[in-house]
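Colleague: predicted model and sequence below, questions to follow.
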Amino acid sequence: MMRSKPRVIPVLLLKNAGLYKTEKFKNPKYIGDPINAVKIFNDKEVDELAFLDITASQENREPNFEMLRDIASECFMPLSYGGGIRSVDIIREVLNVGVEKVSINTEAVRNPDLITQASQIFGSSTIIVSIDVKKNLFGKYQVYINDGQEKTGLNPVDWAKEVEKRGAGEILINAMDNDGMMQGYDYHLIKTISNSVGIPVVAAGGAGSIQHFVKAVKDSHASAVAAGAFFVFQGKHKAVLITYPDYEVLKKEFNY
């Protein structure tokens, strides 16, 4: 029997002020308006909501603070944001508009001291490090940055240990090969990371059912689960329909 239900977190991808969903970090499909999505998730009483701006790092720009302010003012649940997070000042501004947690990916690799500084200033619980991982032709895992465009040569386990040491309060581990496929998480990757660090690990990339959530938590020891396609697509033709499982359904499936 589990003591409490793990967090189940929709991850919404921002691009040019719209919502999109990718497959393997490619072919972004337009989903709709971010504010409308937030309103729907408010009604569904979602545990937590994550927004990631997928072009901010590529375009070397700061977050869209005006849009973030609008999103935060509508959002009734805890909110995290990632994309274009390059300095302590940017983190401060993101938090000031009403976001609770900030997710750092590209700049965490390029400037690991930012993790240390940010966690000391704002507290570890505020700082998430997002780690995008892809297998090479030989099945070896490698960390990517810049929205999956740039290899780093980093081993994800070594990097996860490093970000924990530097003060990150949470890790979002995203399997690029599984992204948007709805065939299940990379359970081996999640378990390897979860068993290597003491901070919460959020599984992302590939969820297509509640059973995938349960397996990630019970078998791979994830602390929480995140998904995109599962919450925005319906049926084999992937019609756009924003949904979230009923609390009682999750309670039954997680057996708590």
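Modeller: Thanks, I have the structure now.
Colleague: all contacts plus neighbour counts: C-alpha atoms, from now on.
Modeller: Noted.
Colleague: show me the helices in the stretch 1-150 of the chain, by range?
Modeller: Counting by DSSP state H, counting those that start in this stretch, the stretch 1-150 of the chain has helices at residues 34-43, 65-74, 88-96, 106-110, 113-122.
Colleague: would JSON lines of those helices with mean neighbour count and distance to Lys215 be doable?
Modeller: Below are the helices of the stretch 1-150 of the chain laid out as JSON lines (neighbours: other CA atoms under 10 Å; distance: least, CA to CA, whole Å):
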{"stretch": "helix 34-43", "mean neighbour count": "17", "distance to Lys215": "24"}
{"stretch": "helix 65-74", "mean neighbour count": "16", "distance to Lys215": "31"}
{"stretch": "helix 88-96", "mean neighbour count": "17", "distance to Lys215": "33"}
{"stretch": "helix 106-110", "mean neighbour count": "20", "distance to Lys215": "29"}
{"stretch": "helix 113-122", "mean neighbour count": "18", "distance to Lys215": "30"}
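Colleague: for comparison:
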Amino acid sequence: MLSRRIIPCLDVREGRVVKGARFRDHVDMGDVVELARRYRDAGADELVFYDIGASPAGRSVSTEWVARVARELDIPFCVAGGVRDVATARAVLRAGADKVSVNTPALEQPALIDELADAFGTQCVVVGIDSTREADGEWRVRSHTGDPAAMRAPGRRTLDWVREAQERGAGEIVLNCMGSDGTRDGYDIAQLQAVRAICRVPLVASGGAGSVAHFFDAFDAADVDAALAASVFHSGAIAIADLKRALATRGIAVRAA
């Protein structure tokens, strides 16, 4: 059995890590390289960096901090935010990232997923999906979530988009359940289960982690391949080594911290 992954998520703005709840009220958490090094040493299996300033500003992700991070890490890391084309993805990967993640640009131009997969292989291509349950009970995607004032509802059903993304070449899906993001009330297990039922590529749970039990539920009940979290790690509420020990005692296969 493959080990389940624990992935700290670092939102980056101008080389600094920030964290907010429900995409708002961001607080400075420290230098991106310092936190990357800290999580590597703490036992993280992988890191995800979101350049939250790039997409709202309409610019490409800065490869300067990507290169600085790459010089310090010997674990895989993924970069998201401001990756709109193959050229930008190539620059990010050449700077040292192992994967690139696309969200809104893929919704606006789905063929981008095909282009990235053809250029770099599906193993490098992650599709991030921000999803919420609407009044009719359906889960639908949101775009432009980096700026709450600009957020849009394309009307696309989440499950339909998951199917299309993997058909086009997504090697991994990160499902961010917006109703849970930043709340520490637990992952949206029902939504993760629905996506897991149709998702044949690795699935990463995002949004809502607040306790060891929440991680266990995501792995056990929703059968996700990895669990992503931010605030519980940044604040020190959960230590990765302690989390992994607790998961292992409950039968979840994890790499030792």
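Modeller: Received the coordinates, thanks. Note that the structure is predicted; figures quoted are calculated from it, not measured.
Colleague: re the thing from before, which one, of the helices of the stretch 1-150 of structure 1, ends up nearest to Ile210 of structure 1?
Modeller: helix 34-43 (17.1 Å; CA to CA).
Colleague: so the closest one corresponds to what in structure 2?
Modeller: The alignment of helix 34-43 of structure 1 onto structure 2 (TM-score structural alignment) spans residues 32-41.
Colleague: same check, this time on stretch 86-105 of structure 1
Modeller: Going by TM-score structural alignment: stretch 86-105 of structure 1 matches residues 84-103.
Colleague: and if you look at stretch 181-193 of structure 1?
Modeller: With TM-score structural alignment as the criterion, stretch 181-193 of structure 1 aligns to 183-195.
Colleague: what residues of the matching stretch count as buried?
Modeller: Of the residues in stretch 183-195 of structure 2, Thr183, Arg184, Gly186, Tyr187, Asp188, Ile189, Gln191, Leu192, Gln193, Val195 count as buried by neighbour count, 16 or more other CA atoms under 10 Å.
Colleague: just the terminal-to-terminal distance for that stretch.
Modeller: 21 Å (CA to CA, to the nearest Å).
Colleague: now tell me what touches that stretch from outside.
Modeller: 21-22, 139, 159, 162, 175, 177, 180, 205-211, 214-215, 217-218, 221-224, 232 (CA atoms under 8 Å, 6 or more residues apart in numbering).
Colleague: quick one: secondary structure of Gln193 of structure 2?
Modeller: helix (DSSP: H, G, I helix; E, B strand; the rest coil).
Colleague: can you pull out the strands in the stretch 1-150 of structure 1?
Modeller: Applying DSSP state E, counting those that start in this stretch to the stretch 1-150 of structure 1 gives strands spanning 7-15, 18-23, 26-32, 49-53, 79-82, 101-104, 127-135, 141-145, 150-151.
Colleague: average offset between the fourth one and structure 2?
Modeller: Averaged over the aligned pairs, strand 49-53 of structure 1 sits 0.7 Å from structure 2 after superposition, using mean CA distance after the TM-score superposition for structure 1.
Colleague: what angle separates that strand from strand 18-23?
Modeller: Counting by axes from the mean of the first three to the mean of the last three CA atoms, to 10 degrees, strand 49-53 of structure 1 lies at 90 degrees to strand 18-23.
Colleague: output the contacting helices and strands for strand 49-53 of structure 1.
Modeller: strand 7-15, strand 79-82 (3 or more CA pairs under 8 Å, 6 or more residues apart in numbering; DSSP states H and E).
Colleague: can you put the ones you listed in JSON lines and add mean neighbour count and distance to Glu253 of structure 1?
Modeller: Listed next are those as JSON lines, based on neighbours: other CA under 10 Å; distance: least, CA to CA, whole Å:
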{"stretch": "strand 7-15", "mean neighbour count": "22", "distance to Glu253 of structure 1": "12"}
{"stretch": "strand 79-82", "mean neighbour count": "24", "distance to Glu253 of structure 1": "25"}
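Colleague: could you dump the ones you listed into TSV and include distance to Lys135 of structure 1?
Modeller: Shown next, in TSV, are those (distance: least, CA to CA, whole Å):
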stretch	distance to Lys135 of structure 1
strand 7-15	22
strand 79-82	23
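Colleague: wait, which of those is closest to Glu150 of structure 1?
Modeller: Taking those one by one with CA to CA, strand 79-82 is closest: 17.3 Å.
Colleague: list the contacts for Val46 of structure 1?
Modeller: Applying CA under 8 Å, 6+ apart, the residues contacting Val46 of structure 1 are Val8, Ile9, Met77, Tyr244.
Colleague: with Ala175 of structure 1 instead?
Modeller: By CA under 8 Å, 6+ apart, Ala175 of structure 1 lies in contact with Asp132, Val133, Lys134, Tyr185, Asp186, Leu189, Ala204, Gly205, Gly206.
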